[in-house]
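S.K.: Sequence first, predicted model second:
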Amino acid sequence: MTTPSAEPRPRFAADAMLGRLARWLRTLGFDTAYDPAVHDPELVALAAAEGRVLLTRDRHLVAHLRPERAGLITDDAPLDQLRQVVAACALAPPPALFSRCPVCNAQLRPATEDEAATLVPAASRALPGPVSRCPGCARVYWEGSHTRRMRQALSRALPGWIS
């Protein structure tokens, strides 16, 4: 699995078996296409058309459909898979965590005060940190206990990456 050195932030396409890996890559800010309904030939075409590294666990896909740039994922656990991608693609730590929607991959934007006041639970509004909104699926994200647990998991999986 290699990416051109001129491409500082590679983009990925994950096959149907790698949904949790796709979410972790998005959490790190990597543009990661993932749709479990897309069939392998379409996924290979999408990856080629959009200059994405195709991530798959399917040896048959790599051997027979021959994607331009592919990474065969051999680990079972999502955080081990993430570590495999980081090492194989020589990825650098992200400038910011939680900049993409883990569900739909859209770039998150700051929520307005009105959005935060009406969409964030009252108990969470007093928490420090930004509130973000996804323009793609309209989900709202804030720094809470779930975010803290995700940071801890990433710190264990990728030592030195998360401050």
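M.R.: That came through fine.

S.K.: From now on I want contacts and neighbour counts done on CA atoms only, so please keep to that.
M.R.: Noted.

S.K.: so where do the helices sit in this structure?
M.R.: Assigned by DSSP state H, the helices in the chain fall at 19-27, 40-50, 59-60, 78-88, 113-119, 122-125, 145-157.

S.K.: Using JSON lines, lay out these together with mean neighbour count and distance to residue 94.
M.R.: Below are the helices of the chain laid out as JSON lines (neighbours: other C-alpha atoms under 10 Å; distance: least, C-alpha to C-alpha, whole Å):
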{"stretch": "helix 19-27", "mean neighbour count": "23", "distance to residue 94": "10"}
{"stretch": "helix 40-50", "mean neighbour count": "16", "distance to residue 94": "21"}
{"stretch": "helix 59-60", "mean neighbour count": "12", "distance to residue 94": "29"}
{"stretch": "helix 78-88", "mean neighbour count": "18", "distance to residue 94": "11"}
{"stretch": "helix 113-119", "mean neighbour count": "13", "distance to residue 94": "25"}
{"stretch": "helix 122-125", "mean neighbour count": "12", "distance to residue 94": "26"}
{"stretch": "helix 145-157", "mean neighbour count": "14", "distance to residue 94": "12"}
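
S.K.: out of those, which comes closest to residue 72?
M.R.: Across the helices of the chain, residue 72 has its closest neighbour in helix 59-60 (7.0 Å, C-alpha to C-alpha).

S.K.: another one to put next to it:
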Amino acid sequence: RALGFDLYYDSLLSTREIIEISKRENRVILTKSRKLLKFKDVTHGVFIRPGSTTEQIRRIIDYLDIKDNIKPFSRCLRCNTLLKSVLKEKILDRIPPRTKEFCDEYVQCQFCDKIYWKGTHFINMKKFVRQILYQPES
């Protein structure tokens, strides 16, 4: 989600539910289970090989040829919904006091209402995205 991909994740889903959602919504199943990919109803799936998270994500991006579709920080990390800019004045009561002092740009999830800004978490996520994209820090 941090890379802007439409990612559905629910650890409580059964194998059957995962396959049904994949078929119904035309989703690619990403899994560490070879067994799951062997079901006849699985039409799109990628086996995630062992390795670091960065290596695994790079392999998936390369295998699916989706590097051009990367739009970092465009989706809610909590619920996957696209984020929209929101005026600071509309959310002042929800912003930590110190954050109000240094940040003027905010985005908000239109579904779960979570608010994001370019703070320390953003800086750390940006480094992670650069690692995945093989980009040097600037």
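M.R.: Arrived safely, thanks for sending. These numbers were taken from a predicted model, which means no experiment stands behind them.

S.K.: Post the TM-score for the overlay when you can.
M.R.: In this superposition the chains share a TM-score of 0.87, using TM-score structural alignment, normalised by the length of the second structure; 138 aligned residues with a C-alpha RMSD of 2.2 Å.

S.K.: on that earlier part again, okay, the helices of the first structure in a markdown table with distance to residue 107 of the first structure next?
M.R.: Below are these laid out as a markdown table (distance: least, C-alpha to C-alpha, whole Å):
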| stretch | distance to residue 107 of the first structure |
| --- | --- |
| helix 19-27 | 9 |
| helix 40-50 | 17 |
| helix 59-60 | 31 |
| helix 78-88 | 20 |
| helix 113-119 | 17 |
| helix 122-125 | 22 |
| helix 145-157 | 17 |
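
S.K.: Just give me the residue closest to the centre of the first structure.
M.R.: residue 26 (1.9 Å; C-alpha atoms, centre = their mean).

S.K.: Show me the one of the helices of the first structure that comes nearest residue 68 of the first structure.
M.R.: Between the helices of the first structure, helix 40-50 lies closest to residue 68 of the first structure; by C-alpha to C-alpha that is 6.3 Å.

S.K.: residues in contact with that closest one?
M.R.: For helix 40-50 of the first structure, the surrounding residues in contact (C-alpha atoms under 8 Å, 6 or more residues apart in numbering) are 12, 13, 15, 52, 53, 54, 61, 65, 67, 68, 69.

S.K.: which of those residues are buried?
M.R.: The neighbour-count test (16 or more other C-alpha atoms under 10 Å) marks 12, 13, 15, 52, 53, 54, 61, 67, 69 as buried among the contacts of helix 40-50 of the first structure.

S.K.: nearest to residue 36 of the first structure, of these?
M.R.: Proximity of those to residue 36 of the first structure (C-alpha to C-alpha) peaks at residue 15, which lies at 6.7 Å.

S.K.: Tell me which residues touch the aligned residue in the first structure for residue 122 of the second structure, please.
M.R.: Matched by TM-score structural alignment, residue 122 of the second structure corresponds to residue 147 in the first structure. Taking C-alpha under 8 Å, 6+ apart, we find residue 147 of the first structure in contact with no residue.

S.K.: sorry, back to before: out of the helices of the first structure, nearest to residue 136 of the first structure?
M.R.: So among the helices of the first structure, helix 19-27 is nearest, using C-alpha to C-alpha, at 13.9 Å.

S.K.: thinking again about what came up before, distance check, the match of residue 122 of the second structure against residue 102 of the first structure.
M.R.: From residue 147 of the first structure over to residue 102 of the first structure the distance is 12 Å, taken as C-alpha to C-alpha, to the nearest Å.

S.K.: Now the common contact residues for those two.
M.R.: Common neighbours of residue 147 of the first structure and residue 102 (C-alpha under 8 Å, 6+ apart) do not exist.

S.K.: residues near residue 52 of the second structure, how many?
M.R.: 9 (other C-alpha atoms under 10 Å).

S.K.: what residue of the first structure matches up with it?
M.R.: Under the alignment by TM-score structural alignment, residue 52 of the second structure pairs with residue 77 in the first structure.

S.K.: what's the answer for residue 79 of the second structure, then?
M.R.: Here residue 79 of the second structure is matched to residue 104 in the first structure, going by TM-score structural alignment.
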